[in-house]
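# okay, here's the prediction I keep looking at, along with the sequence it came from:
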Amino acid sequence: MTPSNSLHRALHTAGDPPLRPLPAPVAELLGSLAAPPRLAAHLRAVHDVAVRLVDWLEQHCPGLDVDRDAVLFGAATHDIGKTVHVAELSGPGSAHEEAGRELLLAHGFGPALARFAGTHASWTAPDATVEDLLVSTADKVWKNKRVPELEDLLLVRLTQASGRERWEEYLALDELLGDIGDGADHRLAFQAAFPVSG
């Protein structure tokens, strides 16, 4: 299926400031699903923030073992279930979470990647990985929403890996998330520029 003009623009328009493109397999999947253009724009915004988070982590805390590709895939697909539950693009709901996981599995993505669609809202689960925490953080801070409970869980991982004091890690993470949050208006405007339906 050929993507609509709006979906094509959501996937490929640079934005101001420019947003990174989604990984090719994700963009192709969204096209084949005739995904809502606003969803594609949202996934690009969250993916772009996830790149910034992982880039920062690699510099700031190289001792923290993070699967970069998994985080970026998770950020790029976390809401893909909204292709099935379109009403959740503009209203509350969690039906998209399991639907997204099932959709990704049905399209040949392994459980280790498909899981992010189902875990991005459940960062307090006992088996949550640092990758889960990063995808969840990207999904909040892209619009400058700060969730102290989530950030505290990430801080635990940072202090364990770095050996630095919690307050040091807090200040560093707070500065990063503040800088990312400063660009929220541009990301929100980019997303709002695209329609909910094709």
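Yep, that arrived.

# could you use CA atoms for every contact and neighbour count after this?
Will do.

# and the residue nearest the centre of the chain?
Centroid-nearest residue in the chain: A75, 2.7 Å away (criterion: C-alpha atoms, centre = their mean).

# wait, it touches K140, no?
No: the criterion here is C-alpha atoms under 8 Å, and A75 misses it with K140 at 10.9 Å.

# tell me, how many residues neighbour A193?
A193 has 14 neighbours, counted by other C-alpha atoms under 10 Å.

# oops, could you answer that again for V130 instead?
By the criterion of other C-alpha under 10 Å, V130 has 20 neighbours.

# show me where the chain has helices.
For the chain, helices defined by DSSP state H occupy the ranges 5-12, 24-32, 37-60, 68-77, 95-106, 111-119, 130-141, 148-162, 166-181, 184-192.

# between these, which one is nearest to V84?
Nearest of the helices of the chain to V84, taken as C-alpha to C-alpha: helix 95-106 at 7.0 Å.

# may I see the buried residues of the closest one?
Neighbour counts over helix 95-106 (16 or more other C-alpha atoms under 10 Å) mark 96-105 as buried.

# can you check stretch 144-152 too?
144, 146, 150-151.

# switch the residues you listed over to TSV; also include distance to L89.
Listed next are the buried residues of stretch 144-152 as TSV, based on distance: C-alpha to C-alpha, whole Å:
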residue	distance to L89
N144	18
R146	20
L150	23
E151	25
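
# export the helices of the chain to a markdown table and tack on distance to T83?
As requested, those are exported to a markdown table (distance: least, C-alpha to C-alpha, whole Å):
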| stretch | distance to T83 |
| --- | --- |
| helix 5-12 | 12 |
| helix 24-32 | 9 |
| helix 37-60 | 8 |
| helix 68-77 | 11 |
| helix 95-106 | 8 |
| helix 111-119 | 12 |
| helix 130-141 | 17 |
| helix 148-162 | 26 |
| helix 166-181 | 27 |
| helix 184-192 | 16 |
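
# putting a second one here so we can go through both:
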Amino acid sequence: MASEALRRVLSDTGDPDPRPLPDRVVELLCKVGAPPRLAAHLRLVHDVAWRIVRWVEREFPDLEFDAESVLFGAAVHDIGKAVHREELSGPGHAHELGGYELLCDHGVEAELARFACTHGTWSEPGLPLEDLVVCLADKIWKGARIPLLEDLVVDRLVLSAGGRERWAVFAALDDLLDDIAADADLRLAFQARHPVSVR
């Protein structure tokens, strides 16, 4: 059952006014009684993922790329913190498998639930571009630049799209990430407005 604080964060239009989460995710967050801070974080990462997805679609129109799975993955990547609440304010990885299991238990297909596990494992070989984009969104929302992750995304785009010089793809992605990172303080303030827990 959704608390008033959770309902408030799901509809908050304050600066930076992140896009609403998909209805399926909102329903799930309400069902599991997600903490408001978690919902705020998921909205912010989903919003940043939307910006990256739109850039990929614009820059690489012929690329086979599952934008909808990226947006869903970004919207649920940390949902395991609804179960492992200690990881809302501290380190830990229990939420990754916990999130995958929670999603599967609520009828989410394993193909989509995987983002709960893969969002923290970007350095593992063979991750699809979609998973790397969710990882990237989960870092850049707060202004964190991870050169190795960004290089993986660039390499995957160059390999998948073909015909583009690596330096040009790197420069274009770098410009996008600089633009996103510039609003990190607004996003951090938005997340901080919402409580970690509700008594």
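Ah, there it is. Quantities reported herein were computed from a predicted structural model and do not represent experimental measurements.

# let me see the TM-score of these two.
Scored by TM-score structural alignment, normalised by the length of structure 1, the superposition of the two chains gives a TM-score of 0.97; 197 aligned residues with a C-alpha RMSD of 0.9 Å.

# re the thing from before, now, the most widely separated pair of the buried residues of helix 95-106 of structure 1?
So, the buried residues of helix 95-106 of structure 1 by C-alpha to C-alpha: farthest apart are H96 and L105, at 14.0 Å.

# can you work out which residues contact both of the two?
Common contact partners of H96 of structure 1 and L105 (C-alpha atoms under 8 Å, 6 or more residues apart in numbering): none.

# hmm, back to that, any idea how far the residue nearest to the centre of structure 1 lies from L133 of structure 1?
Distance of A75 of structure 1 to L133 of structure 1, given as C-alpha to C-alpha, to the nearest Å: 11 Å.

# thinking A138 of structure 1 is in contact with R52, fair?
No: assessed by C-alpha under 8 Å, A138 of structure 1 is found out of contact with R52, at 9.1 Å.

# looking at these two, which is more packed in?
For the pair A138 of structure 1 and R52, the greater number of neighbours falls to A138 (28 against 14), based on other C-alpha under 10 Å.

# what's the match for that one in structure 2?
Using TM-score structural alignment, the partner of A138 of structure 1 in structure 2 is A137.

# residue contacts, that match?
Counting by C-alpha under 8 Å, 6+ apart, A137 of structure 2 makes contact with 45-46, 48-49, 52, 74.

# now these as JSON lines including distance to E68 of structure 2?
Formatted as JSON lines, the contacts of A137 of structure 2 follow (distance: C-alpha to C-alpha, whole Å):
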{"residue": "V45", "distance to E68 of structure 2": "14"}
{"residue": "H46", "distance to E68 of structure 2": "11"}
{"residue": "V48", "distance to E68 of structure 2": "14"}
{"residue": "A49", "distance to E68 of structure 2": "10"}
{"residue": "I52", "distance to E68 of structure 2": "12"}
{"residue": "A74", "distance to E68 of structure 2": "10"}
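
# what is in contact with A75 and K140 of structure 1 at once?
In contact with both A75 of structure 1 and K140: no residue, using C-alpha under 8 Å, 6+ apart.

# how many neighbouring residues does the closest residue to L133 of structure 1 other than its chain neighbours have?
For L133 of structure 1, ignoring the flanking residues on the chain, the nearest one in space by C-alpha to C-alpha, 6 or more residues apart in numbering is W123 at 5.9 Å. Using other C-alpha under 10 Å, W123 of structure 1 has 22 other residues around it.

# same check on the one 3 residues further on?
Counted with other C-alpha under 10 Å, residues neighbouring P126 of structure 1 total 7.

# repeat that for A39 of structure 2.
Other residues near A39 of structure 2 number 29, with proximity taken as other C-alpha under 10 Å.

# quick one: residues contacting A181 of structure 2.
By C-alpha under 8 Å, 6+ apart, the contact set of A181 of structure 2 is 140-144.

# okay, those residues in JSON lines with distance to T13 of structure 2 next?
Converted to JSON lines, the contacts of A181 of structure 2 look like this (distance: C-alpha to C-alpha, whole Å):
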{"residue": "I140", "distance to T13 of structure 2": "21"}
{"residue": "W141", "distance to T13 of structure 2": "17"}
{"residue": "K142", "distance to T13 of structure 2": "19"}
{"residue": "G143", "distance to T13 of structure 2": "21"}
{"residue": "A144", "distance to T13 of structure 2": "24"}
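
# just the contacts of A137 of structure 2 now: which is nearest A82 of structure 2?
Among the contacts of A137 of structure 2, A74 lies closest to A82 of structure 2 (C-alpha to C-alpha), at 15.3 Å.

# and the closest one, how far from A171 of structure 2?
24 Å.

# now L112 of structure 2
30 Å.

# more crowded one of those two?
Neighbour comparison, L112 of structure 2 and A171: the larger count goes to L112, with 18 against 12 (by other C-alpha under 10 Å).
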